[in-house]
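Participant: sharing a model prediction with you, sequence too.
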Amino acid sequence: MHWGLDEIIVFFIVVAIFCVVLELAFRLGRHHRTHSNDSTRSHLTVLQTALLGLLALLLGFNFAMATSRFEARKTLIQDEVTVIGSTYLRAKLLPSDLRGKVTALLKDYVLARIEFMRAGTDEKLLKAASESSRTIEDQLWNLAAAAEAQGEATAAMNLVIQSLTDVYNVNEKRRAEQDNHVPATVINLLFVVAIGALGFIAYSYGLGHRRRHGSTAVFAILIAMVFTIILDLDQPRSGFIRVGEESMLRLQEDLNRMSSGNERPRPRKPRQERIAGNADNARSQICQVRSQTIACQSLSAG
């Protein structure tokens, strides 16, 4: 959302404003047509070219800013998935009582992250998911601190603590990146320059008493589309272009598979039975060799 509205609503509002500007500027140019001359038209052409160049520069600048922020959010999500998965694997090395608690909390943490991504723009759901993830972080750190206090800080526990630190750091970066948007001043400047460029185009058409409904309307719609896409890229939890949750869902499936797919090892036979079985196999192989030797000797004698 931007300005409290959905991107699709913003698109239609921007198109409507552009159309109004085009019509008003054309009528103003037609009204001033009798007082214009070649020098005035040449001056307007220079200004129109300069404004269109400035508009192109601002469109590219805003689009690059929005795209870089969108890619940064995607990268942080992937980094978060990686560190959570590493923490889970390292937690499997802990003692059984501590291992069960840590792995269960990590699975709950992944679920809280998925709920946060699915919350969209619902402030209540966002707040609940964020508080849930923070609570789980505190519980994980409390378990690590308790193990340290009880002298259970093994090498595996140290690895888990290091991974928990990475999870916390990536999560803080992600939260900061969620609030890192293209400055509103830059977007508003783009909107004003677009209005000015379209106004000069329509005004010059009015001076020449020539309407170009089709071309100017298409140009205005294209600018409105790019403007809306910039807003959409800048809003990660709304619109058509969002940071996907597929990687986090795959992580959840992997964690569930690892926690429920531990097969019990097949019971090994007693040592005496294994020795007896090996001896029987050896005797049978010796008998086969003797039989083949006797058969070969019989053929040779024949």
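Facilitator: Cool, got the structure.
Participant: C-alpha from now on. contacts and neighbour counts both.
Facilitator: Noted.
Participant: just the helices in the stretch 1-150 of the chain please.
Facilitator: 7-31, 38-91, 96-118, 123-149 (DSSP state H, counting those that start in this stretch).
Participant: so for residue 250, which of those sits nearest?
Facilitator: helix 38-91 (9.2 Å; Cα to Cα).
Participant: what about that closest one, distance to the chain center?
Facilitator: 16 Å (Cα atoms, centre = their mean, to the nearest Å).
Participant: which strands or helices does it pack on?
Facilitator: The contact analysis (3 or more Cα pairs under 8 Å, 6 or more residues apart in numbering; DSSP states H and E) places helix 38-91 against helix 96-118, helix 155-178, helix 184-207, helix 213-234, helix 246-260.
Participant: next, the angle from it to helix 155-178.
Facilitator: Using axes from the mean of the first three to the mean of the last three Cα atoms, to 10 degrees, the inter-axis angle of helix 38-91 relative to helix 155-178 is 160 degrees.
Participant: ok, the nearest residue to residue 25 once chain neighbours are set aside - how many residues close by?
Facilitator: Leaving aside its chain neighbours, residue 25 sits nearest to residue 203 (4.8 Å; criterion: Cα to Cα, 6 or more residues apart in numbering). Neighbours of residue 203 under the rule other Cα atoms under 10 Å: 27.
Participant: who touches residue 203 in this structure?
Facilitator: By Cα atoms under 8 Å, 6 or more residues apart in numbering, the contact set of residue 203 is 22, 25, 26, 27, 28, 29, 30.
Participant: how far away is it from residue 182?
Facilitator: Distance, residue 203 to residue 182, using Cα to Cα, to the nearest Å: 31 Å.
Participant: residue contacts, residue 132?
Facilitator: 109, 112.
Participant: rerun at 10 Å
Facilitator: 108, 109, 111, 112, 113, 115, 116, 126, 138 (Cα atoms under 10 Å, 6 or more residues apart in numbering).
Participant: same question, residue 185
Facilitator: residue 191.
Participant: ok, now with 6 Å
Facilitator: When the contact criterion is Cα atoms under 6 Å, 6 or more residues apart in numbering, residue 185 has no partners at all.
Participant: you'd agree residue 280 is in a strand?
Facilitator: No: applying DSSP: H, G, I helix; E, B strand; the rest coil, one finds residue 280 to be helix, outside a strand.
Participant: below is an additional structure, to be compared with the one above:
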Amino acid sequence: MTASRLDDRRQLLLQESNAIGTTYLRAGLLPQRQRDDIRRLLREYADVRLKGTVANIAETLAQSEQLHRRLWSQAESLVQADMDSELRLLFITSLNEVIDLHQSRKTVALLYRIPGPIWMSVYLLSTLTMVALGYQVGMAGSRWLRGMPVLVAAFSLVIVMIADIDRPGEGNIRVSQQPLADVRQMMSQDAP
């Protein structure tokens, strides 16, 4: 369950990075006024997404969603622009995908976590297992006593790893932001 969500977060990051890059490239097909504004906003959006941390998650989400509104306002202005309707549709579709993928990433990272009752069950089962093993070792004698610390450490390590994966951005196991950094670098090479 937790490992699949880690993979989901990786896939969503890659998809969002690709969508941002595609939207940036398609913005090049727009009239100059919108093109320049949209590309500037997309560069700012990528910067906000890259700088986001657990400590400032609320601020990062607020900035991201405000940039979505500004980008969408630019997309709405294209309706009045004298341009090919297929190009307009291509751009708006890719911008919509950026917004949708942001929402998907937010949902998977913040809402799809291991529920409290499952954590309580894991802790309870681990405790009961350790008590039962301790009792068994006590009854069998000291020859099993040397293996107990290893078993306790193994149980603890598994629980810590599950908790680490379940809390994106808080622990040691993190999704690399490199795909988004690569897209941002591509945008920098094209910036005025």
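Facilitator: Great, that's in hand. Quick caveat: nothing in here was measured; it's all calculated off a predicted structure.
Participant: show me what residue 129 of the first structure aligns to in the second structure.
Facilitator: Residue correspondence, TM-score structural alignment: residue 129 of the first structure in this structure matches residue 60 in the second structure.
Participant: just checking, that match touches residue 53?
Facilitator: No: judged on Cα atoms under 6 Å, residue 60 of the second structure makes no contact with residue 53 at a distance of 7.8 Å.
Participant: ok, back up a step: just give me the closest of the contacts of residue 203 of the first structure to residue 73 of the first structure.
Facilitator: residue 22 (37.7 Å).
Participant: right, and that closest one touches residue 201 too?
Facilitator: No: counting by Cα under 6 Å, residue 22 of the first structure does not reach residue 201; the two are 7.9 Å apart.
Participant: more neighbours, those two?
Facilitator: residue 22 (27 against 24).
Participant: contacts only, for the more buried one.
Facilitator: Residue 22 of the first structure neighbours (Cα under 6 Å, 6+ apart): 199, 202.
Participant: same question, the one 4 residues further on
Facilitator: Going by Cα under 6 Å, 6+ apart, residue 26 of the first structure touches 202, 203, 206.
Participant: now the first one: closest residue in space that isn't a chain neighbour?
Facilitator: Meaning residue 202 of the first structure. Nearest residue to residue 202 of the first structure, sequence neighbours excluded (Cα to Cα, 6+ apart): residue 26, at 4.7 Å.
Participant: for residue 226 of the first structure, see how far away that neighbour is.
Facilitator: From residue 26 of the first structure to residue 226 of the first structure the distance is 24 Å (Cα to Cα).
Participant: ok, now residue 217 of the first structure?
Facilitator: Residue 217 of the first structure is 14 Å from residue 226 of the first structure, by Cα to Cα.
Participant: what does residue 274 of the first structure give?
Facilitator: Distance from residue 274 of the first structure to residue 226 of the first structure, by Cα to Cα: 75 Å.
Participant: who has more neighbours, these two?
Facilitator: residue 226 (16 against 12).
Participant: excluding chain neighbours, what is closest to that one?
Facilitator: residue 59 is the one closest to residue 226 of the first structure (Cα to Cα, 6+ apart), at 7.6 Å.
Participant: tell me, how many residues neighbour that neighbour?
Facilitator: 21.
Participant: and it? What does it align with in the second structure?
Facilitator: Counting by TM-score structural alignment, residue 59 of the first structure has no partner.
Participant: looking at the second structure, which residue reaches furthest from the middle?
Facilitator: residue 141 (49.7 Å; Cα atoms, centre = their mean).
Participant: circling back to that earlier point, which of residue 60 and residue 53 of the second structure has more neighbours?
Facilitator: residue 60 (19 against 15).
Participant: list the contacts of the more buried one.
Facilitator: residue 52.
Participant: roughly how far does it sit from residue 144 of the second structure?
Facilitator: Applying Cα to Cα to residue 60 of the second structure and residue 144 of the second structure gives a distance of 52 Å.
Participant: same deal with residue 133 of the second structure?
Facilitator: 10 Å.
Participant: got a markdown table for the helices and strands packed on helix 38-91 of the first structure, with distance to residue 71 of the first structure too?
Facilitator: Below are those laid out as a markdown table (distance: least, Cα to Cα, whole Å):
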| stretch | distance to residue 71 of the first structure |
| --- | --- |
| helix 96-118 | 16 |
| helix 155-178 | 11 |
| helix 184-207 | 19 |
| helix 213-234 | 10 |
| helix 246-260 | 15 |
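Participant: wait, which of the ones you listed is closest to residue 53 of the first structure?
Facilitator: That would be helix 184-207 among those, by Cα to Cα, at 9.2 Å.
Participant: okay, that closest one sits on what stretch of the second structure?
Facilitator: The aligned range for helix 184-207 of the first structure is 116-139, by TM-score structural alignment.
Participant: comparing that stretch with the first structure, how large is the average distance?
Facilitator: With mean Cα distance after the TM-score superposition for the first structure, stretch 116-139 of the second structure departs from the first structure by a mean of 1.5 Å once superposed.
Participant: can you list the buried residues in that stretch?
Facilitator: 126, 130, 133, 137 (16 or more other Cα atoms under 10 Å).
Participant: same thing with stretch 238-257 of the first structure?
Facilitator: Quick answer for stretch 238-257 of the first structure (16+ other Cα under 10 Å): 238, 239, 242, 243, 245, 248, 249, 251, 252, 255.
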